[in-house]
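Q: kindly generate the corresponding structure for this input.
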Amino acid sequence: MPNYLLQWEAIRWAKSQGAIQYDFWGIPETEGEEEAMAGVYRFKRGWGGDIVRFVGCYEHAYHALAMRV
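A: Sure, this is the predicted structure:
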C-alpha cells in the first residue's frame, strides 16, 4: 500500500537525520470500531510505539492576509 511505503520512507529519512521519535500526529480519543476514524487508528497503531497525549494543537497566523489566500 502506498500509505505504508510513504510513512516508512519518511521514518527512514527522519532516522537518517538523527530523529529518535516519529509523530503520526494524532489518533481518535477512543478505539472503538464505531469511531469515524477507526481505520486511521488501526493504521497508526499498527506501527507499534507508544500513545503520547498532548494538550492540543493551535495555529497562529502571523500574517492573517496571507492565510486567507
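Q: rest of the way, CA atoms for contacts and neighbours
A: Fine.
Q: report the buried residues of the one helix or strand residue 12 maps to.
A: Assessed by DSSP states H and E, residue 12 sits inside helix 2-16. By neighbour count with 16 or more other C-alpha atoms under 10 Å, helix 2-16 contains the buried residues residue 11.
Q: Proceed likewise with the subsequent sequence, for comparison:
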Amino acid sequence: MATTGTKTTRYTEAEAADRLAFADAALGAAGHEVTDPVLNEIAARFARGEISIEEAGELGDWHILGR
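A: Have a look, this model is predicted:
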C-alpha cells in the first residue's frame, strides 16, 4: 500500500461512533447498507482516525477487487 504522508486526526470512540452513525444514516437515506464486515472495519478504522481516506480506499480496493 502506498503511503501519502497524510497525517490523520485521532478521534475518541464516542466521536468515531458518531461519525459511523452519520455515514450509516446517509447510506440508509439513499437506500444502501454496507454489510461486509471487512469494509465496516475499514470504515471504523477511518472513523477513529487510524488511517487516511486514501488508505481506506486502497484497503477497500484490495478487499473487493484484489488489487
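Q: overlay them and tell me the TM-score.
A: TM-score of the superposed chains, computed with TM-score structural alignment, normalised by the length of structure 2, equals 0.36; 31 aligned residues with a C-alpha RMSD of 2.7 Å.
Q: buried residues, the helix or strand just after the helix holding residue 12 of structure 1. List them.
A: Proceeding N to C from helix 2-16 of structure 1, the next assigned helix or strand is helix 38-45, under DSSP H and E. Within helix 38-45 of structure 1, the residues that count as buried by 16+ other C-alpha under 10 Å are 41, 44.
Q: one step back: could you give the angle of the helix holding residue 12 of structure 1 to helix 38-45?
A: Angle, helix 2-16 of structure 1 to helix 38-45, by axes from the mean of the first three to the mean of the last three C-alpha atoms, to 10 degrees: 30 degrees.
Q: in terms of secondary structure, what does helix 2-16 of structure 1 contact?
A: Contact partners of helix 2-16 of structure 1 among helices and strands, from 3 or more C-alpha pairs under 8 Å, 6 or more residues apart in numbering; DSSP states H and E: none.
Q: neighbours around residue 65 of structure 1, how many?
A: For residue 65 of structure 1, the neighbour count with other C-alpha atoms under 10 Å is 8.
Q: buried set for the longest helix anywhere in structure 2?
A: If you go by DSSP state H, structure 2 has its longest helix at helix 13-29. Buried residues in helix 13-29 of structure 2, counted by 16+ other C-alpha under 10 Å: 16, 19-20.
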